[in-house]
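K.L.:
quick one: sequence plus predicted model below, questions after.
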Amino acid sequence: MAWKTLDDMDLNGKRVLVRVDINVPVADGIVTDATRIERIVPTVNDILAKGGKPLLIAHFGRPKGKVVLDMSLRVPLPALEAALGRSVAFIETLEGAENPTAEVEAAEVALLENIRFHPGEEKNDAEFAARLAKLGDVFCSDAFSAAHRAHASTEGLAHHMPACAGRLMQAELEALEGALGQPVRPVVAVVGGAKVSTKLELLGNLVEKVDHLVIGGGMANTFLAAQGIDVGKSLCEHDMTDTASEILTKASAAGCDIVLPADVVVAAEFKANAENAVVANDACPADQMILDAGPAAVEKISTILDGAKTLIWNGPLGAFEIEPFDTATNSAAQKAAQLSKAGSLTSVAGGGDTVAALNQAGAAADFTYISTAGGAFLEWMEGKTLPGVAALQG
């Protein structure tokens, strides 16, 4: 992949505009999960070590081109300073960045106020991007999670100055290229979640790229229904069964093995520890719902993983939020983690529910790579070109 990294840039004495993603969850003004902030630390430290001066550019929330005080980057600033282990000069306005105070000039690291306060950001306005570019000498893109947006600070800046990928962007691109671009086979994809309709492009792309596609969650019910199986009161998109059939046909033509659960866990109600039973996938009682894959299904997934070299994971296999319907997700995730730790499997996972499920299973730490990007991770898996990545290749 033809993009530069920090290793290719002379940063000594240079002002480096660093697009980061510190759009973190907050409750009562306090950051509740600093993962995204922690992931940018290597980039900032490497820029400093190379004699550069980082000016961090980021968004927070969706202010839609207006100043919204609740969405000020002052909110995550303390968590940013804690992660970096140093003070960060806060710049209130673009004018303040253009005419820096003595305090900002003296600071090792500075943070510009929410870039989405400016209407030119999301419009990818060329004049706005040019104005931003004058604040620095080099552009370092480290927000893969925003790379599917063609905004001034994610795409526009790359056309105005020397550009490179930061350490997080580099890690994301290398992990995804290893998983889908030039993977070691056999390749397995685990795709779960509630709806086929939200992952149509993803499934369509994967059947042409992977050897085994494991489908779980509510999506699996739609595929079972497409095969004429009665899924009772299960979450199921009955209007998508024709589409599911088309995906099955496409997979068959591509030599991709679609894996649906042979047995399932059913219950009459969706609540923790509800009375449940394991039945064959075609034996769901009319008044009950499928809430998880069964033990035989998990055993089959484990066998497939044993023979795999590369795994891509997006979405849970069942209603992982409530016990005991987290069993299949936990078991399969732990198996993948075990193989990854042993060095026989390269595992890449991403998506909000996915990260939560893998953390809950205690498996995330042993996966080869966990992406912090939501939409960008999915769009990459769908085979789409991400503007923020394409700009770095230009």
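P.N.:
Thanks, I have the structure now.
K.L.:
make it CA atoms for all contacts and neighbour counts henceforth
P.N.:
Noted.
K.L.:
counting neighbours, what do you get for the residue nearest to residue 352 when sequence neighbours are not counted?
P.N.:
Of all residues beyond its chain neighbours, the one nearest residue 352 is residue 374 (6.2 Å), with distances taken as Cα to Cα, 6 or more residues apart in numbering. Residue 374: 17 surrounding residues under other Cα atoms under 10 Å.
K.L.:
go on, residue 114?
P.N.:
27.
K.L.:
now name the helix or strand holding the closest residue to it other than its chain neighbours.
P.N.:
Nearest non-adjacent residue to residue 114, counting by Cα to Cα, 6+ apart: residue 59, 4.8 Å away. Under DSSP states H and E, no helix or strand contains residue 59.
K.L.:
for residue 59, give me its contacts.
P.N.:
21-23, 73, 114-116 (Cα atoms under 8 Å, 6 or more residues apart in numbering).
K.L.:
what do you get for residue 274?
P.N.:
267-268.
K.L.:
mind running it again at 7 Å?
P.N.:
Counting by Cα atoms under 7 Å, 6 or more residues apart in numbering, residue 274 makes contact with residue 267.
K.L.:
try this one side by side with the last:
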Amino acid sequence: MRLPRSVETADVAGKRVLVRADLNVPLADGRVADDTRIRAARPTLRWLLDHGAAEVAVCSHLGRPQSDADRTRFAMAPVAERLRSLLPDGRVRVLENTRFDPRETANDPGFARELARGMDVYVNDAFGSAHRAHSSTEAVAHLLPAYAGFLLLDELEHLGRLLGEVERPFVLVAGGAKVDDKLAVLENLGGRADAVLIGGKMAEQVRVANPLSFPVELPLDVVAASSFDADAETQVVDVDAVPDGWLGLDIGPRTARVFAAAVRGARTIFWNGPMGVFEWERFAAGTRAVAEAVADADAYSVVGGGDSVRAIQELGLADRVSWVSTGGGASLELLAGVELPGVAAIPEA
């Protein structure tokens, strides 16, 4: 895999540095609800400060602003406040939401020039946005000496291990609602895996019309519900015995045992997507069983995708996983074999 040059090779003493970070965090009541991504940005920012950067200007998008009203909802002020509390250094300033300017997503060179104005060095540490060819992730990298931050490099290293020779058995676990979003990853990794376990709504889609070119393991039983509701009537049934009009909202206990056994016996694991509607406790057992098996396995384990990452963190198991990816769509594209624009724009190491 092509690796971009590291920020560690940059001369930043006395320089003004533009950093593209991934500070796209959830907000609640005008405050940061989860600062995981802000904390993940700190090592690169700390390194720049420790090595004498005169100024560090941090830019990021936040949400998907569509209207003038969103300029208040998605303003960077709460993020900047939280970053200041974690990294109290007057040399750091947070720029306003890059997506407030429509030129950002158009990868407009004029907007890139505005971001680069007065800056001496550019560092991209936003792996979660590296699959987007936007002004702050791609165009600006051609205007300043460009380097990769520590988080970006860590993501490339850890995810890249799945694309090379892996220790076997290699088990791939996929779930969630949409097979289309993960089809390219499944095709790229699944044919090399020793077992591909599919749960969640994705399992229903694959069962009806399997678009994959290799065998997969689907649920044997499900927790069926009379409606899509946290308090709906439920029963555990075989997959071919779901009552008409009912929904499978979690893998059943038999499937959970089979999936967990396969995961625990693996030496390499990639898990993306929950096994059911884990946000509701009555339908969380399947996802919990997989998460615990990933944590228990004597394996190189990678968890990616917002919902599976959320599950592993809420269960307190993240520190027992080899790598928890912050990447979302970027992780999927990288593992599908796609070159990421934000990475390609940085010179090689």
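P.N.:
Okay, I see it. A quick note: this is a predicted structure, and the numbers were derived from the prediction, not measured.
K.L.:
and the residue nearest to residue 114 of structure 1, what pairs with it in structure 2?
P.N.:
Per TM-score structural alignment, the equivalent position to residue 59 of structure 1 in structure 2 is residue 61.
K.L.:
so which of the contacts of residue 59 of structure 1 hold up in structure 2?
P.N.:
Compared against structure 2 with both residues aligned by TM-score structural alignment, their matches' Cα atoms under 8 Å, these retain 21-23, 114-116.
K.L.:
of these, just the buried ones, ChimeraX syntax please.
P.N.:
To isolate the buried members of those in ChimeraX, using 16 or more other Cα atoms under 10 Å:
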select :21,22,23,114,115,116
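K.L.:
nearest to residue 87 of structure 1, of the kept ones among the contacts of residue 59 of structure 1?
P.N.:
residue 22 (16.2 Å; Cα to Cα).
K.L.:
helix, strand or coil for the closest one?
P.N.:
coil (DSSP: H, G, I helix; E, B strand; the rest coil).
K.L.:
can you give me the strands in the stretch 201-350 of structure 1?
P.N.:
Counting by DSSP state E, counting those that start in this stretch, the stretch 201-350 of structure 1 has these strands, from start to end: 212-215, 257-259, 263-267, 276-280, 289-293, 310-314, 346-349.
K.L.:
which of those sits most buried?
P.N.:
strand 289-293 (a mean of 28; mean count of other Cα atoms under 10 Å).
K.L.:
relative orientation of that strand and strand 263-267 in degrees?
P.N.:
130 degrees (axes from the mean of the first three to the mean of the last three Cα atoms, to 10 degrees).
K.L.:
strand 289-293 of structure 1: how far from the chain's middle?
P.N.:
Strand 289-293 of structure 1 sits 26 Å away from the centroid of its parent chain (Cα atoms, centre = their mean, to the nearest Å).
K.L.:
give the aligned range of it in structure 2.
P.N.:
So strand 289-293 of structure 1 is aligned with residues 247-251, judged by TM-score structural alignment.
K.L.:
average offset between that stretch and structure 1?
P.N.:
For stretch 247-251 of structure 2, the mean deviation from structure 1 after alignment is 2.2 Å (mean Cα distance after the TM-score superposition for structure 1).
K.L.:
residues in contact with that stretch?
P.N.:
199-200, 219, 221-227, 275-277, 283-284, 286.
K.L.:
and with 8 Å instead?
P.N.:
199-201, 219, 221-228, 242, 275-278, 283-287.
K.L.:
just the buried residues out of these, in PyMOL syntax.
P.N.:
In PyMOL, this line selects whichever of those come out buried by 16+ other Cα under 10 Å:
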select buried, resi 199+200+201+219+221+222+223+224+225+226+242+275+276+277+278+283+284+285+286+287
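K.L.:
what about residue 105 of structure 2, neighbour count?
P.N.:
Residues within reach of residue 105 of structure 2, counting by other Cα under 10 Å, total 16.
K.L.:
do residue 29 of structure 1 as well
P.N.:
For residue 29 of structure 1, the tally of surrounding residues (other Cα under 10 Å) stands at 11.
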